[in-house]
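**Q** got a structure for you, letters missing:
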């Protein structure tokens, strides 16, 4: 059976933007390793090897220089984490405008 494609939100419209809760941090995807693993530079200054959890593997398509939300692991959280959410371009503009991504201004990818 074929899947139907629905456009839930328009490009310019921002409904709700997810912000970090508890231990979650913003991050930029630097390099993809394959097998749903990638290297992410987090806003807390640490570089983590992150993975996309199984429940999001087929729905979350991440490329280099995407802004993502990372949840560090409880064990070895300094080095590893899970990618929980990927921000769209209009959401990134909203976050920059409201000052949530101030530390990303000096990163060369943007």
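**A** Nice, I can see it. Everything quoted here is computed from the prediction, not taken from an experiment.
**Q** from here on, just use CA atoms for contacts and neighbour counts.
**A** Will do.
**Q** my read: residue 43 touches residue 29, true?
**A** No - here residue 43 does not reach residue 29: they are 11.4 Å apart, not a contact under CA atoms under 8 Å.
**Q** here's the one I want to compare it with:
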């Protein structure tokens, strides 16, 4: 097995979902933990929103400050959003290398 083959395998492992812009999902970075399953999120459009962590995510993974997230803003209150997905550090660095993260959020 050559080194090229091992790189190809690692790329397949780090595949990760992208925000679905048709459904209004965008990138966001966890800014501040507020408690009661709420978190302050800085979104790629420059707006700071209060994100709600649903029970599905809350039970399975912890969200810390500085984590890259997929966020879906509410249609009727623009200053609030639902958190859909949290990227791991490996996935975030993969997106950084691919230049998929907007420059306003790229802290990785």
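**A** Arrived safely. Predicted, not measured: the structure shown is a model, and the values here were computed from it.
**Q** comparing residue 43 and residue 29 of the first structure, which residue is more hemmed in?
**A** Neighbours around residue 43 of the first structure and residue 29, counted as other CA atoms under 10 Å, are more numerous at residue 29. The numbers are 22 against 16.
**Q** what's the more buried one aligned with over in the second structure?
**A** Under the alignment by TM-score structural alignment, residue 29 of the first structure pairs with residue 30 in the second structure.
**Q** buried set for the one helix or strand its match maps to?
**A** For residue 30 of the second structure, the element it lies in under DSSP states H and E is strand 26-35. By neighbour count, with 16 or more other CA atoms under 10 Å as the criterion, the buried positions of strand 26-35 of the second structure are 26-31, 33.
**Q** columns distance to residue 92 of the second structure on top of those, output as CSV?
**A** Output for the buried residues of strand 26-35 of the second structure, formatted as CSV (distance: CA to CA, whole Å):
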residue, distance to residue 92 of the second structure
26, 14
27, 11
28, 12
29, 11
30, 13
31, 16
33, 20
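**Q** quick one: buried residues of the helix or strand that contains residue 91 of the first structure?
**A** Under the criterion of DSSP H and E, residue 91 of the first structure resides in helix 89-97. By neighbour count, and taking 16+ other CA under 10 Å as the criterion, the buried residues in helix 89-97 of the first structure are 91-92, 95.
**Q** related to what we said a few turns ago, by how much does the helix or strand following the strand holding residue 30 of the second structure deviate from the first structure on average?
**A** Reading on from strand 26-35 of the second structure to the C-terminus, the next helix or strand found by DSSP H and E is strand 38-43. Following superposition, strand 38-43 of the second structure is found to deviate from the first structure by 0.3 Å on average (mean CA distance after the TM-score superposition for the first structure).
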